[in-house]
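Q: Got a predicted structure plus its sequence, pasted below:
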Amino acid sequence: MTRRGFRFWLRRNDEHVAGRGTFVEPHTLEVVSATGTRRVTAERFLIAVGSRPRVPGNLAVDGIRIVTSDHIERVPELPRRLAIVGAGIVGCEYATIFAHLGQTQVELFDRQPRILPFEDADVSAVVAARFAQIGVHVHREAKIETVTVVGDEVEVTWNDHAGELHRQRYDRVLVATGRAPSTANLGLERAGVTLDKGGGVAATDTRTAAPHVWAAGDVTPDLMLANLAELEARHAIEDMYGLEPPPIIHEAQPAIYFLSPEVGAVGLDEQKARAQHIDYRAAVVHNALNRRNLAMRATDGFVKLLARRDGRLLGLRVVGPQAGTCIQGVALMIGQGLTLDAIERCVHPHPAVTEGVLEAARLLLGKSLFKPDAMPGLCHIIEG
């Protein structure tokens, strides 16, 4: 729902109280606005205040030259040179956008040895290779020292992986070092709500420590995704009115990274499976074996499917065009605890990018016509 649609819905159904709210008692909010202060009392509350950009202490965001994702889409002109601090989803997506607009030289900085460090290295490698092709320069293991506005430019100094100091000027600097829950100054402790060490509202299936308070979206420790926020909000409202919704299956949460190439993700990847000490197997099928990808002349990327030894599905990563369309079926299957056989028995459309998922399942079942020994570099099985 758009903001305009939400405001229209509010006019038809409920009272909209605009302002900054703070709990003063367990069931009472004090709301301060431009027109004054008032108190609002209710039996139940839903905390859905979202998140804010997380900014390192040595970076002074001014919203003009040094910006976050809250500001970048309002800059008056395309920068000739753009520095992006942070190579997570937000940083990499904006690097993709500005590089494809064709008027901006983009440089991406991160302290980690590779971009998208929360994903497996093979996913990062494909995106990084594409960045090199479209002119995005990645500074790996870079430690930002200072970011200073100098006239109409921003001067950035940083140390590289060898400790050598560098200095460069840019038109804009985008700080994309993550987001943090917007829980400050809400008085949540007065309502009996507890926070986790990251400042998010501690909640299980949207229920907080206070029986009359629920939480949804970025304010919780869960993944900060719009589709999950909507699901949690619906769950919270149904729960607070006694409709007994089923538990939220976080293991089946799908996500799309709007990069070049696109990345679709659901469930566990290899590094998360190893961290949880799960005995897994994975199959990788490169897009060069998929006829739809060949027809589109878009063979960069791959499909990687993870399953337990007994065949139960764990996760899927798809890198390439239409990656986001490949993950929903597997998300449903993970949520239902299904196995590789469920994918193999499902008739897939042809030619389609989703056939890569089918062939990955067949590889793990020993039924694929693709043979890793005969096709080195195009398909293989990983024993976790």
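A: Thanks, I have the structure now. Quick caveat, the model's predicted, so the values are computed rather than measured.

Q: When you work out contacts or count neighbours from here on, use the C-alpha atoms and nothing else.
A: Noted.

Q: Now do stretch 261-280: distance from first to last residue.
A: Using CA to CA, to the nearest Å, the end-to-end distance of stretch 261-280 comes to 26 Å.

Q: Okay, one more to line up with it:
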Amino acid sequence: MPDIRDNNFDIVIIGSGPGGFSAANRALDYGLHVCLIEKSHLGGAGVINGVLTSKTMYELSMDYSVAARIDRGYRASALSVDYNQVRHTVLEAAREKQYQMRSQIETFTNKPSLGSISLVNGHARFLNENVVEVSSKNEAFEISGKHFIIATGASPRQLPDVKTDGKRIITSDDILSLSRFPERMLIIGSGIIGCEFATIFSNFNQTQVHLLDRSNRVLPYEDDDVSRFVSNNLEKNGVEVHHTAQLRCIREHPDHLEVVLDYAAGHSKVIEVDLALVAIGRVPNTKDLGLENIGVSPDKRGMLCVKDSGQLESTKDHKNIYAIGDITGHTQLYSVAEFQGRMAVESIMNNVCYTPDYSNMSTLMFFKPEVAAVGANEKTLQEKSVGYRAVFYSNALVNRAIAMRNTHGFVKILVSNDNKQRILGMRAAGPQASAFIVAVAHLINQGNSVSEVLKIFYPHPSITEGIQECMRALASKSIYKPLAFPDHIIVSEWNPGDPITQTPKDEEIKKNK
């Protein structure tokens, strides 16, 4: 550990996740001296027990799923999978990223002329607005700074009546502690995290997966057509989705868990599993930070209220203390934390060029197939009484998808229902959806209209031609016509005063399965 006890740093950052690490390295651009404090794993949930590890496991599961297919003219013989080997590969990926981060930090350790980063291991608590106390193993010491950035992230939310033990009743933090694939598992929660782990374990085809969905749709914040698409695919992949079911209790037995589910229709069901994974969201890590010593209290959700710049909002005017990432109440995304970390440093240096627009963020959902989203969906537009036109265009008509023998997916684009036809949002599913969603994000942020986008040449054959044809369908110029392909091209519109409804309908989604 560097000798940091007598130093007064330009910035002290608590937490080395995507927000904290990006802030530390943005500070180097200004020649600042930074202390980066981490109590657990370098990289936080962006590397361990979070984004990188879960997506590595997802990619391995997708590789296994493809290798197990027998409908492409080839067959892999004696295909098998071992959880310990999967776990080893996942941890190898995490270590690779951590060593990249450490290499960057070591490069700028003790470089006073260039700016510097000093990495400190321990738990930090504020003593006042200029000093934190760091507890590390059997010692405690103080670190002072001119500015502070709180980037402590979030942890898995616990169920109030179900106690996790890290072995049979677990959260996503415990996935890598498993020694084998469970034969039967229950995933509690049908949001993105729950659906991703349902996809991963069902892809490996070693586990009978039950997914508990309290509503009648997985992904409750998405449009019904997207939710149905994902739910149908999970069931097709072997997942048993328990819609409109509530968890009554989990009874622990020596060799299994007995789960009692109560359904909205009035009946109950008892199922037997070996493992229960609680995946009901994440809560901010704001406890035991000494916030009371700086006159700051989290809101009732546990979040820290911040200004657009990231500065804390409190009864005291803490111009030198910032909060970023999952603890700020914005969408809990890696990209948001990273952006906020950079912006906090720019605010400290009075060099903020623009404030973030959280309305058009891109989201990736790692299912089978992958799903990507950006901008508004139908639910939000109808809630805001904004008229729109929508086009659903199936990958079944896209040449690249046909060549890949992977036509299960779609592009759905929403535009304003006026002469401008500004692009408002997009949902896409299928191969490469995660790769091209950012291009549409740029179009939305620039306020582009359909007519402007249609001037662009799209490469052939590419999956992105689905976007082009979707836009052409909005302008009644598509090569394939809705009249000829009513199951694959669906054009609709909604205006204020119309009934609250969404398309495609159930039967239309099923036809595209």
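A: Yep, it's here. All of these numbers come straight from a predicted model, not from anything done at the bench.

Q: tell me the SS of Val284 of the first structure?
A: strand (DSSP: H, G, I helix; E, B strand; the rest coil).

Q: Without its sequence neighbours, what residue ends up closest to it?
A: Spatially, and ignoring its direct neighbours in sequence, Val284 of the first structure is nearest to Lys304 (4.4 Å; CA to CA, 6 or more residues apart in numbering).

Q: Which position in the second structure pairs with the one you found?
A: Under the alignment by TM-score structural alignment, Lys304 of the first structure pairs with Lys412 in the second structure.

Q: pretty sure its match is in contact with Phe392, am I right?
A: Yes. Applying CA atoms under 8 Å, one finds Lys412 of the second structure in contact with Phe392, separated by 4.4 Å.

Q: which residue lines up with Gln382 of the second structure in the first structure?
A: Using TM-score structural alignment as the criterion, Gln382 of the second structure maps onto Arg274 of the first structure.

Q: can you check Arg472 of the second structure too?
A: Under the alignment (TM-score structural alignment), Arg472 of the second structure pairs with Arg362 in the first structure.

Q: Can you work out which residues contact both of Lys412 and Phe392 of the second structure?
A: Residues touching both Lys412 of the second structure and Phe392 (CA atoms under 8 Å, 6 or more residues apart in numbering): Cys470.

Q: mean offset of the helix or strand containing the match of Lys304 of the first structure relative to the first structure (after superposition)
A: Using DSSP states H and E, Lys412 of the second structure sits within strand 410-416. Following the fit onto the first structure, the mean deviation recorded for strand 410-416 of the second structure is 1.0 Å by mean CA distance after the TM-score superposition for the first structure.

Q: Quick check: buried residues in the host helix or strand of Arg95 of the second structure?
A: Take DSSP H and E as the rule and Arg95 of the second structure turns out to sit in helix 83-107. Buried residues in helix 83-107 of the second structure, counted by 16 or more other CA atoms under 10 Å: 83, 86-87, 89-91, 93-94, 97-98, 101, 105.

Q: Specify which member of the residues you listed is nearest to Ile187 of the second structure.
A: Ile187 of the second structure lies nearest to Tyr83 out of these, by CA to CA, at 18.2 Å.

Q: who are the neighbours in contact with the closest one?
A: Applying CA under 8 Å, 6+ apart to Tyr83 of the second structure gives the contacts 179-181.

Q: how about the match of Lys304 of the first structure, what does it touch?
A: 390-393, 426-428, 470.

Q: again, 10 Å this time
A: With contact set as CA atoms under 10 Å, 6 or more residues apart in numbering, Lys412 of the second structure has these partners: 226, 373, 377, 390-394, 425-429, 466-467, 470-471, 489-491, 504.

Q: all strands of the stretch 201-350 of the first structure, in order?
A: 213-215, 254-257, 263-267, 280-286, 302-308, 313-319 (DSSP state E, counting those that start in this stretch).

Q: In the second structure, which residue range corresponds to the second one?
A: Following TM-score structural alignment, the partner segment of strand 254-257 of the first structure in the second structure covers residues 362-365.

Q: Would you mark the buried spots in that stretch?
A: 362-365.

Q: quick one: it to the first structure mean distance?
A: By mean CA distance after the TM-score superposition for the first structure, the fitted stretch 362-365 of the second structure averages 1.1 Å away from its aligned residues in the first structure.

Q: just how off-centre is that stretch within its chain?
A: Relative to its parent chain, stretch 362-365 of the second structure has a centroid offset of 6 Å by CA atoms, centre = their mean, to the nearest Å.

Q: now stretch 373-384 of the first structure
A: Relative to its parent chain, stretch 373-384 of the first structure has a centroid offset of 29 Å by CA atoms, centre = their mean.

Q: so where in the first structure does the longest strand anywhere in the second structure end up aligned?
A: Identified as the longest strand of the second structure according to DSSP state E is strand 139-150. Taken onto the first structure by TM-score structural alignment, strand 139-150 of the second structure occupies residues 36-47 there.

Q: Contacts made by the matching stretch with the rest, please.
A: Here stretch 36-47 of the first structure makes contact (CA under 10 Å, 6+ apart) with 17, 19-32, 183, 186, 188, 191, 201, 206-208, 210-220, 233, 236-237, 240-241.

Q: again, only using 7 Å
A: Here stretch 36-47 of the first structure makes contact (CA atoms under 7 Å, 6 or more residues apart in numbering) with 27-32, 212-216.

Q: any idea how far Val440 of the second structure is from the residue most central in space within the second structure?
A: The centre of the second structure sits closest to Leu333, judged by CA atoms, centre = their mean, with a distance of 5.3 Å. Distance from Leu333 of the second structure to Val440 of the second structure, counting by CA to CA: 18 Å.

Q: now do Asp506 of the second structure
A: For Asp506 of the second structure, the distance to Val440 of the second structure equals 26 Å [CA to CA].

Q: For the two, indicate the residue with more neighbours.
A: Using other CA atoms under 10 Å as the criterion, Asp506 of the second structure and Val440 rank with Val440 on top: 24 against 12.

Q: aligned partner of that one in the first structure?
A: Counting by TM-score structural alignment, Val440 of the second structure corresponds to Val330 in the first structure.

Q: In the first structure, mark out all the helices, start to finish.
A: With DSSP state H as the criterion, the first structure has helices at 3-13, 89-101, 121-134, 226-240, 270-275, 291-296, 323-326, 328-335, 340-345, 355-365.
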